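**Q** Build the 3D model from these lines:
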Amino acid sequence: MRAVLFTEPGTATTAEVPDPRPAPGEVVVEVASCGLCGTDMHILDGELPSSRYPLVPGHELTGKVVALGAGVTTPVVGTRVAVDPNMPCGACHYCRIGRGNLCDDYSAIGVTRDGGFAELVAVPARCCYTLPHTLSAAAAGLVEPLSCAVHALNRLPRRPAEHYLIYGAGTMGLMMAAVVRDAGAASVSVVDPNEDRLLFAKSFAADAIATDSAAFDRPQGFEVVIDATGVIAAIEDGLGRVRKGGTFLQFGVADPARTAAFSPFRVYNSEIDIIGSMAVHNSFQPAVDLLTSGLTLDPLVSDVFGLDRFDDAVAAFRSGTGRKIHIAPVGI
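**A** So this is what the prediction gives:
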């Protein structure tokens, strides 16, 4: 089969590799679509210590089951599925207290084992979630990132009719805007230095947009502020935009070596809640249910590339043009 292969940090190639064989409890999925994510860039650049090389990357995958390993009765061959790439160990302290996304021995499809930038991939059957054939290809490929947004939403107080400020009009910021709007936000404001992305945000899910948060007319601040950038300057600014009794959600992935400055006195004196949200936790099926019940995210997908154009996909991602980029291993 054909697959994208990260042979070492900084080197990606499309190559012929052996077809995967399903181990007991696994299925083989013919990959229809797999999203390109910032995590893939960190792996390509050698910035994710848990990764190994050579590696077939890609963890936002969807496709069709084409083979079953021993002991698998469901999903059956022909089932359309989205694949949860996360594989907590099940034995560490955090797994045992029901916090598998914080697992001490975490592994993941496309990160620590071969993933979805390939025509075929072997995955645990338990990681497969059935999708209706009526769901669009674009929506099917967004289940995994949407599940991250759903987990983030579940971390918030979720009080009705509150005003939200979101830093970042990239895919995840836009997805968070759509999710909080669907959950009953009174208003959603989005700040980003990229004016083209802001214009799309306004047409997609934002009530107000700005390149500088000072432009928003909310002197008392926002009930909920969400960072979807990981940029320290945005985080520091966002912490200052939370109203008394409000919540700041750290959703973007920051450089682990960086720190942000804030006023502990203000956090104390204004009773500000600071919350983190990491990856997926009991949120994959709810993400499928949201998409199948009418949440429309298809416009987030701006580009689809075949395996042979993976370098073009990476260039488009790094340039910041467009929105969500999908790789389609079969059919393009």
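
**Q** going forward, measure contacts and count neighbours with C-alpha atoms only.
**A** Noted.

**Q** Pull out the buried residues from stretch 277-297.
**A** For stretch 277-297, the neighbour count (16 or more other CA atoms under 10 Å) marks 277-285, 287-288, 290-292, 297 as buried.

**Q** Actually, stretch 158-173.
**A** Residues 162-173 are the ones in stretch 158-173 that count as buried (16+ other CA under 10 Å).

**Q** State the distance from residue 275 to residue 50.
**A** Here the criterion is CA to CA, to the nearest Å. By it, residue 275 lies 25 Å from residue 50.

**Q** Contacts only, for residue 174.
**A** With contact set as CA atoms under 8 Å, 6 or more residues apart in numbering, residue 174 has these partners: 168, 201, 204-205, 300.

**Q** starting at the chain centroid, how far to stretch 322-329?
**A** Distance of stretch 322-329 from the chain centroid (CA atoms, centre = their mean, to the nearest Å) equals 13 Å.

**Q** Spit out the contact partners of residue 235.
**A** Counting by CA under 8 Å, 6+ apart, residue 235 makes contact with 227, 250, 260.

**Q** Top of the residues you listed by number of neighbours, please.
**A** If you count neighbours using other CA atoms under 10 Å, the busiest of the contacts of residue 235 is residue 227, which has 28 neighbours.

**Q** Pull the contacting residues for the nearest residue to that residue once chain neighbours are set aside.
**A** Leaving out its chain neighbours, the residue that sits closest to residue 227 by CA to CA, 6 or more residues apart in numbering is residue 167, at 4.9 Å. Contact analysis of residue 167 by CA under 8 Å, 6+ apart lists 173, 190-192, 225-229, 234, 238.

**Q** Please give the structure of this sequence too, so both can be compared:
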Amino acid sequence: MKMMLAARYLGPGQLEAEEIPLPVISDEEALIQVDACGFCGSDLSIVAGTHPRAKAPLTVGHELSGRIVQIRSSSTSLVPGDRVTTYPLISCGTCHACTHGNPHVCRQLRLFGFDVDGGMAEFVKLPVSSLMKLPEEMPGHIGALIEPLAVSVHGIARTNLEGVQVAAVLGGGPIGLLTALVAQARGVPHVVVSDILPSRLELATSLGLHAVAAGADLKKLVMELSDGNGADVIFECAGSPSSAREMTSLVRSRGVIVNLGVFKKPVEIDMQAVNFKEIEVLGSRVYERRDFQTAIELAMQLPLEKIVTHSFPLRDVATAFKQFKMGEVCKVLILPTEYVS
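**A** Next up, the predicted model:
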């Protein structure tokens, strides 16, 4: 039996590189040799054992790029050797959201790497329908950023940026930085990123963004840039109670707040400010297929290399996860090596 190495969630607090059988594909499936796979904030809850759906043993990972090595399909033009990423959402197809064109907010939404084995492995078996072709010239580490970039593309698309002069992004992690870069690419003159970690503010500055500490300094800068009116748009990317409290004071009257951050529990929001300022508050969850395509088209135009601050071989996944969990890093990638035996 051919074996491969995979990053396996084995129980609360346990993420290890483990040998498992090489997947065998069926009709309308493909076997992908993984070039790179990134950690996501949701992986923290999986490995902590607090995610409501993820059950051990499980191969984690849904931010990936690779090449097709085997494919069994009569319904696609994809062939072995093509570079691809995966659209990792698994929708039920029957709920109201699915039947009304919004399967990304399916009532029973599942994902690769959460509900079924993901791609932080040397190889991954995926449905052909989930594959999206990448340009041949796109490096593997950039391809692995398409999924988080699509999150930001979707969040930006939730509101109209026409006439927007000042946008504030709360949270300088990967999603916050990518959201800021997309907003900048869409022509917003002033994009401000806030965080509490100096390392993230330094990274934001290196990307050509306004970077400022959360709190009083952030409000001062936003008001200076907006003649005291407040930001036209706030993109909440931290999922933090403190950003939920401050976002209504940072946005102008009739401004827009887009929530991309995933809050772990209900938080306080100043609904009086929402009322008095007629603030529009919008949710943004994951992405649609068109957001993936937009992200693929946009990726090579953005300085995404700087987002990847650390990379590790697959055999060192436990060490990589410890680094990621510390929070000082930005995007951590696993780069699998050939290991089939």
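
**Q** Residue 103 of structure 2 maps to what in structure 1?
**A** Aligned by TM-score structural alignment, residue 103 of structure 2 pairs with residue 100 of structure 1.

**Q** and the gap between that match and residue 173 of structure 1?
**A** Taking CA to CA, one finds residue 100 of structure 1 at 24 Å from residue 173 of structure 1.

**Q** same question, residue 161 of structure 1
**A** Residue 161 of structure 1 is 19 Å from residue 173 of structure 1, where distance means CA to CA.

**Q** try residue 192 of structure 1
**A** Taking CA to CA, one finds residue 192 of structure 1 at 10 Å from residue 173 of structure 1.

**Q** what about the helices in structure 2?
**A** With helices called from DSSP state H, structure 2 shows them at 41-48, 96-99, 140-143, 146-157, 174-185, 198-206, 216-225, 241-250, 271-276, 289-299, 317-326.

**Q** Run the angle between the fifth one and helix 41-48 for me.
**A** Just to be clear, that refers to helix 174-185 of structure 2. For helix 174-185 of structure 2 against helix 41-48, the angle by axes from the mean of the first three to the mean of the last three CA atoms, to 10 degrees is 170 degrees.

**Q** again, but for the fourth one
**A** For helix 146-157 of structure 2 against helix 41-48, the angle between stretch directions is 130 degrees (the same axes, to 10 degrees).

**Q** Which positions within helix 146-157 of structure 2 qualify as buried?
**A** Neighbour-count burial for helix 146-157 of structure 2, counted by 16+ other CA under 10 Å, picks out 146-156.

**Q** cool, and the last one?
**A** The neighbour-count check on helix 317-326 of structure 2 (16+ other CA under 10 Å) flags 317-318, 320-321, 324 as buried.

**Q** what packs against that helix?
**A** With contacts defined as 3 or more CA pairs under 8 Å, 6 or more residues apart in numbering; DSSP states H and E, helix 317-326 of structure 2 has these neighbours: strand 14-21, strand 331-335.

**Q** can you name the residues of structure 1 that that helix overlays?
**A** Helix 317-326 of structure 2 lines up with residues 310-319 of structure 1 when matched by TM-score structural alignment.

**Q** circling back: switch the contacts of residue 167 of structure 1 over to TSV; also include distance to residue 40 of structure 1.
**A** As requested, those are exported to TSV (distance: CA to CA, whole Å):
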residue	distance to residue 40 of structure 1
173	18
190	25
191	25
192	23
225	27
226	23
227	20
228	17
229	16
234	23
238	27
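
**Q** tell me which of the residues you listed is nearest to residue 324 of structure 1?
**A** Using CA to CA, residue 173 comes nearest to residue 324 of structure 1 of those, at 11.4 Å.

**Q** who touches the alignment partner in structure 2 of the closest one in this structure?
**A** In structure 2, the residue paired with residue 173 of structure 1 is residue 176, using TM-score structural alignment. Counting by CA under 8 Å, 6+ apart, residue 176 of structure 2 touches 152, 169-170, 193, 235-238.

**Q** burial measure for residue 53 of structure 1, as a count.
**A** 18.

**Q** Quick check: it touching residue 8?
**A** Yes. Contact criterion CA atoms under 8 Å: residue 53 of structure 1 and residue 8 qualify, at 5.6 Å.

**Q** Next, work out how far apart residue 173 of structure 1 and residue 250 of structure 1 are.
**A** As judged by CA to CA, residue 173 of structure 1 and residue 250 of structure 1 stand 12 Å apart.

**Q** Please identify every residue contacting each of the two.
**A** Residues touching both residue 173 of structure 1 and residue 250 by CA under 8 Å, 6+ apart: 227-228.

**Q** gap between residue 89 of structure 1 and residue 159 of structure 1?
**A** 34 Å.

**Q** swap that for residue 277 of structure 1, please
**A** Separation of residue 277 of structure 1 from residue 159 of structure 1 (CA to CA): 18 Å.

**Q** Out of the contacts of residue 235 of structure 1, name the ones that lie in strands.
**A** Using DSSP state E, 227, 250 are the members of those that sit in strands.

**Q** Skipping its backbone neighbours, what lies nearest the spatially most central residue of structure 2 in space?
**A** Residue closest to the average C-alpha location in structure 2 (CA atoms, centre = their mean): residue 148, at 2.6 Å. The shortest distance from residue 148 of structure 2 to any non-neighbouring residue, by CA to CA, 6+ apart, is to residue 175 (6.4 Å).

**Q** Let me know whether the one you found touches residue 237 as I believe.
**A** Yes. The criterion here is CA under 8 Å, and residue 175 of structure 2 meets it with residue 237 at 6.4 Å.

**Q** residues shared between the contacts of the two?
**A** With CA under 8 Å, 6+ apart, residue 175 of structure 2 and residue 237 have no common neighbours.

**Q** any idea how far residue 253 of structure 2 is from the equivalent of residue 215 of structure 1 over in structure 2?
**A** Matched across to structure 2, residue 215 of structure 1 falls on residue 220, judged by TM-score structural alignment. Counting by CA to CA, the gap from residue 220 of structure 2 to residue 253 of structure 2 is 17 Å.
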